[in-house]
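**Student:** After the sequence you'll find the predicted model.
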Amino acid sequence: MEYRHIANSDLKVSALSLGTATFGGGNDFYRAWGETDLAQARRLVDIALDAGVNMFDTADAYSKGLSEEILGQAIQGRRDRVVISSKGGLRMGTAPDDVGATRKHLVEACDASLRRLGVETIDLYHLHGFDMLTPLEETLSALDELVRAGKVRHVGCSNYSGWHLMKALALAGEHKWPRYVCHQVYYSLLARDFEWELMPLALDQQVSTVVWSPLSAGLLSGKVGRGQAAPEGSRVASLGARAMFIPQEQFFDLVDLLRSLAEAYARPVSHIALNWLLRRPTVASLVIGARNEAQLLENLTASDFKLNAQDVARLDEASAREPAYPYWHQRSVYKERNPAPV
């Protein structure tokens, strides 16, 4: 397993990390992801640790805390071998303060996550989304309190836009509060919007990237393609293909290329899609989920090889789409002063 640093922190994490949104299946939405119980979770954690995975990603919102509870029990007795990544901020109840990035909610949410996980410290604590109704100063100072109290080692964010992230970094620097070291984002061959502004920002500000849904909810698993619908019972079949943001014919052509490369490299299709991501700037780790042992074992070796530059370029071209304004202007009319990240 390859290991990479999270920005300038002391966190060194596996290039592939285990996502635990499949743990619990507390409602219809998460049951479409998976219904992993404690016994199954322990087995998946065993397999991941044996393969060198050291980061395990969860969130309080995953099945209303059930994912954290199961993960906490599954890692008992081996806390020193794992990096725990969790998230807070999404709605957890019906009361007005059961959501958001206010001091009250974040402190209470973090304490609840610690109890469910059965640990004293969360290694990497993310804001699950940006809260425009709470002053950033309040949010960042609350995170500072959590770090000073030893409840959190490092802070990050998820699903921020460029100005959200840059404003937070600037305020953290001004007030000497903990700086976001990581941005957890949606990024794949089917969704490359991250490259337009967030990747250049991450390079400039030295913020590491952790990718969620790197296979776009299974669309890049090789099980969906031209004349081939999503398998019955899969997440795509249950929830729809909300993760696909390119024209259908381009998607089919991309899958055809992935299948061709998979044959050439003697690898599963998913490995080609994951390995492409591991070659991208700023990416520290890919969060892979698994409903069962077979899925996990298949993807755990996706970092054991490297696509050559020519094949990376072919995938770049096959998945490219026209950026939104002002990025198309920067990359065409003024391309000589705005080169693409490398």
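**Tutor:** Everything's here; your move. All of these numbers come straight from a predicted model, not from anything done at the bench.
**Student:** C-alpha only now, for contacts and for neighbours.
**Tutor:** Will do.
**Student:** So which elements touch the longest helix along the chain?
**Tutor:** Longest helix of the chain, by residue count under DSSP state H: helix 248-265. Secondary-structure packing of helix 248-265 (3 or more CA pairs under 8 Å, 6 or more residues apart in numbering; DSSP states H and E): helix 269-278, helix 309-319.
**Student:** Now do the last one: distance to the chain's middle.
**Tutor:** Meaning helix 309-319. Remark: helix 309-319 is offset 22 Å from the chain centroid, using CA atoms, centre = their mean, to the nearest Å.
**Student:** List the residues that contact the most centrally placed residue in the chain.
**Tutor:** Using CA atoms, centre = their mean, the residue of the chain that lies closest to the mean C-alpha position is residue 212, 2.5 Å off. The neighbourhood of residue 212, defined by CA atoms under 8 Å, 6 or more residues apart in numbering, consists of 184, 185, 186, 187, 286, 287, 288.
**Student:** again, only using 6 Å
**Tutor:** Contact analysis of residue 212 by CA atoms under 6 Å, 6 or more residues apart in numbering lists 185, 186, 287.
**Student:** Quick check: the first one is in a strand.
**Tutor:** Just to be clear, that refers to residue 185. Yes. Membership of residue 185 in a strand is supported by DSSP: H, G, I helix; E, B strand; the rest coil.
**Student:** want to compare, so here's the second one:
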Amino acid sequence: MQYRLLGKSGLAVSELCLGTMTFGNTTSESDSIEMINRFMDRGGNFLDTANVYVSGRSEEIVGKAIKDRRSDVVLATKVRFPVAEHVNGGGVSRKHIMDAVEASLKRLQTDYIDVYQVHVWDHATPIEETLRTLDDLVTSGKVRYIGCSNFFAWQLMKSLACSDMNRYVRFISIQPQYSLVSREMDREMFSLCLEENVGIIPWAPLGGGFLTGRYNREEPSSGRLTSKAGESSWKNRATEANFSVLEAVQSAAIELDKTPSQVALNWLLQRQGITSPIFGASTLEQFEDDMGASGWTMPEEVWNRLDEVSALPSEYPNRFIEKFRRPGLTKASN
């Protein structure tokens, strides 16, 4: 397992991050704890959860699993979505963040959270209020670093500017949906993260299971892709463009003697700017398959082939800006 610094920080995280959204739901408590133990025994140190996963049950299982190995773990969780029916039961107001962090700490059986993430932008709360509250949590020691998830590029840049202007702590990472079948952040977010040194920890790196090779062109009767709505619905995933990507992944898997999941994850590991893809597993067999993405290097020609088939179409303003790029000039390194 290799390690990488998370954004503009000295925090070293493993190149794979174990996601825990299934823990306590499709994954039993015993299997969940076994996954965490196997992950850590092989050098993995980065775990991601959220206070809304299985109504807090995921955090409880994670806390139980790591309580005797807490200092070995970089623990990330999130706040934003409603956890109570009253009007202040969600969002990222000062009140809700303060309530939510205490509840998460209790479930996780820990005194601190390594990376506390805003799960999605809150249009109702001024970003200054959110960042001031997160800054206070870092000062108090209950949180070590902060991150965000599911932001537009302008929302991330506004947050970074607010932190800089007020001398608050900065978001060191963003957690977006990103995979070979979901590269929307290439339009603006990716270049922003590279410019501002914000770590990228993608969720759904296998396209909600689409890139595992378990699906064909017939609509499935079981599994995550049977959902009628949401990011991993069959309607969203089963496009001609995505099937072209899947066929390329399957071809590469045969060529490299790997599984499709390992190919799709390894492509991300070699993508400039990606820190740690967040993979999840419902079974120990899926976990072992995904862990096989680490420890090898994809040949450049195969990587380029997958990059080309999955790339977004040429769009304005990117194609216009590219036309007038100054040839032979590069920015001096800092």
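**Tutor:** That came through fine. Keep in mind the model is a prediction, meaning the values are calculated, not measured.
**Student:** where's residue 117 of structure 2, which helix or strand?
**Tutor:** strand 113-118 (DSSP states H and E).
**Student:** what comes up buried for the following helix or strand past that strand?
**Tutor:** Using DSSP H and E, the helix or strand that follows strand 113-118 of structure 2 in sequence is helix 127-140. Using 16 or more other CA atoms under 10 Å as the burial criterion, the residues of helix 127-140 of structure 2 that qualify are 127, 128, 130, 131, 132, 133, 134, 135, 137, 138.
**Student:** would you list those in a markdown table and tack on distance to residue 34 of structure 2?
**Tutor:** Formatted as a markdown table, those follow (distance: CA to CA, whole Å):
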| residue | distance to residue 34 of structure 2 |
| --- | --- |
| 127 | 39 |
| 128 | 41 |
| 130 | 36 |
| 131 | 36 |
| 132 | 38 |
| 133 | 35 |
| 134 | 32 |
| 135 | 35 |
| 137 | 31 |
| 138 | 31 |
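**Student:** Out of these, which two sit at the greatest distance?
**Tutor:** 127 and 138 (16.4 Å; CA to CA).
**Student:** tell me the most buried of the helices and strands packed on helix 248-265 of structure 1?
**Tutor:** Sort these by mean neighbour count, taking mean count of other CA atoms under 10 Å, and helix 269-278 sits at the top with a mean of 24.
**Student:** Identify the residue range in structure 2 corresponding to it.
**Tutor:** Mapping helix 269-278 of structure 1 onto structure 2 (TM-score structural alignment) gives residues 260-269.
**Student:** That stretch vs structure 1, mean deviation?
**Tutor:** Taking mean CA distance after the TM-score superposition for structure 1, the mean distance separating stretch 260-269 of structure 2 from the aligned residues in structure 1 is 0.9 Å.
**Student:** so where do the strands sit in structure 1?
**Tutor:** 3-5, 12-14, 16-19, 55-57, 83-88, 122-127, 152-158, 180-186, 208-212, 283-288 (DSSP state E).
**Student:** okay if I get those strands as CSV plus distance to residue 267 of structure 1?
**Tutor:** Below are those laid out as CSV (distance: least, CA to CA, whole Å):
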stretch, distance to residue 267 of structure 1
strand 3-5, 21
strand 12-14, 20
strand 16-19, 17
strand 55-57, 24
strand 83-88, 28
strand 122-127, 32
strand 152-158, 31
strand 180-186, 24
strand 208-212, 21
strand 283-288, 17
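**Student:** Of all the ones you listed, which one is nearest residue 223 of structure 1?
**Tutor:** Closest among the strands of structure 1, using CA to CA: strand 283-288, at 16.5 Å.
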